[in-house]
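> here is my input; please provide its structure:
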Amino acid sequence: MATLAAGATTEAPSKWDFSCNLEVDYQSDEIARIVYAALAVDKELQPDKVKRQMSISNGKLSVHFEAVEARFLRASYSAFVDVLTLATKTIEEFGQGIAS
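Model (predicted):
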């Protein structure tokens, strides 16, 4: 039976081998918060394969994606950008009076 020597550690390889970041500058915390709130309700369909973390800072919406495979990353990113585009266009069309 093999045992580890005292003080030796083994690191499990990260299962989140693929990642990317997206940042959208709305130049307004209020607009960034509205888009964040609209997108936050959509959870990942396969959270064991894709993680998404969103944050807001200085009017910018930042999104970090991690996935176990490139195809899951691409699918998640693509779907997210589609909904992000819709939310942004909606605010552009109907958001008169929102601080910019």
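> from now on I want contacts and neighbour counts done on CA atoms only, so please keep to that.
Noted.
> strands along this structure, start to end?
Applying DSSP state E to the chain gives strands spanning 18-25, 50-57, 60-67.
> longest helix in the protein, by number of residues?
helix 70-94 (DSSP state H).
> what helices and strands are in contact with that one?
strand 18-25, helix 29-40, strand 50-57, strand 60-67 (3 or more CA pairs under 8 Å, 6 or more residues apart in numbering; DSSP states H and E).
> with mean neighbour count and distance to residue 81 as added columns, please give these in JSON lines.
JSON lines is the format used below for those (neighbours: other CA atoms under 10 Å; distance: least, CA to CA, whole Å):
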{"stretch": "strand 18-25", "mean neighbour count": "14", "distance to residue 81": "9"}
{"stretch": "helix 29-40", "mean neighbour count": "17", "distance to residue 81": "10"}
{"stretch": "strand 50-57", "mean neighbour count": "16", "distance to residue 81": "12"}
{"stretch": "strand 60-67", "mean neighbour count": "19", "distance to residue 81": "11"}
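> to compare against the first, here's another:
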Amino acid sequence: MAAPHPYECEIVLDFASAEAATYAYETLNVDDEISPEKITKQLSTNGHQLIAHFWACEIRMLRAAASSFYDMALVTSRVLLEFDGLDE
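Just a heads-up that it's a prediction; the model follows:
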């Protein structure tokens, strides 16, 4: 019997600080996957890194989830860059 989610991908994004990685994690971790039976996502941080791990039952679902994550991570990163240093 085949594994339910045989395809996987890990994306590691480096941020300038652990605080920025945490902000990105908190921003990107609010939504559940639309089809959890087809795609599973796990986010975590390790110091200044945001780590996204995806498991999917179909390679096309994995590609779509990774692409969507990159799009959302790019917007989040741009916001963090725009507002960097406001508390100084």
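> before we move on, back to that, residue range for the longest helix of structure 1 in structure 2?
Under the alignment (TM-score structural alignment), helix 70-94 of structure 1 falls on residues 59-83 in structure 2.
> and for stretch 44-59 of structure 1?
Under the alignment (TM-score structural alignment), stretch 44-59 of structure 1 falls on residues 33-48 in structure 2.
> what's next to the matching stretch, contact-wise?
5, 14-22, 25, 29, 50-58, 61-62, 65 (CA atoms under 8 Å, 6 or more residues apart in numbering).
> quote the end-to-end distance of it.
In stretch 33-48 of structure 2, first residue to last residue: 25 Å (CA to CA, to the nearest Å).
> returning to what we had before: mean shift between the longest helix of structure 1 and structure 2?
Superposing on structure 2 places helix 70-94 of structure 1 at an average distance of 0.6 Å from its equivalents, by mean CA distance after the TM-score superposition for structure 1.
> and the strands of structure 1: which comes nearest residue 95 of structure 1?
With respect to residue 95 of structure 1, and counting by CA to CA, the nearest of the strands of structure 1 is strand 18-25 at 16.3 Å.
> after superposition, how close is that closest one to structure 2?
Counting by mean CA distance after the TM-score superposition for structure 1, strand 18-25 of structure 1 comes out at 0.6 Å.
> show me what that strand is packed against.
strand 60-67, helix 70-94.
> and for that strand, what span of structure 2 is it aligned with?
Going by TM-score structural alignment, strand 18-25 of structure 1 sits over residues 7-14 in structure 2.
> what sits up against the matching stretch?
21, 48-59, 62, 66.
> let's see it at 10 Å
20-21, 24, 39-63, 65-66, 69-70, 73, 77 (CA atoms under 10 Å, 6 or more residues apart in numbering).
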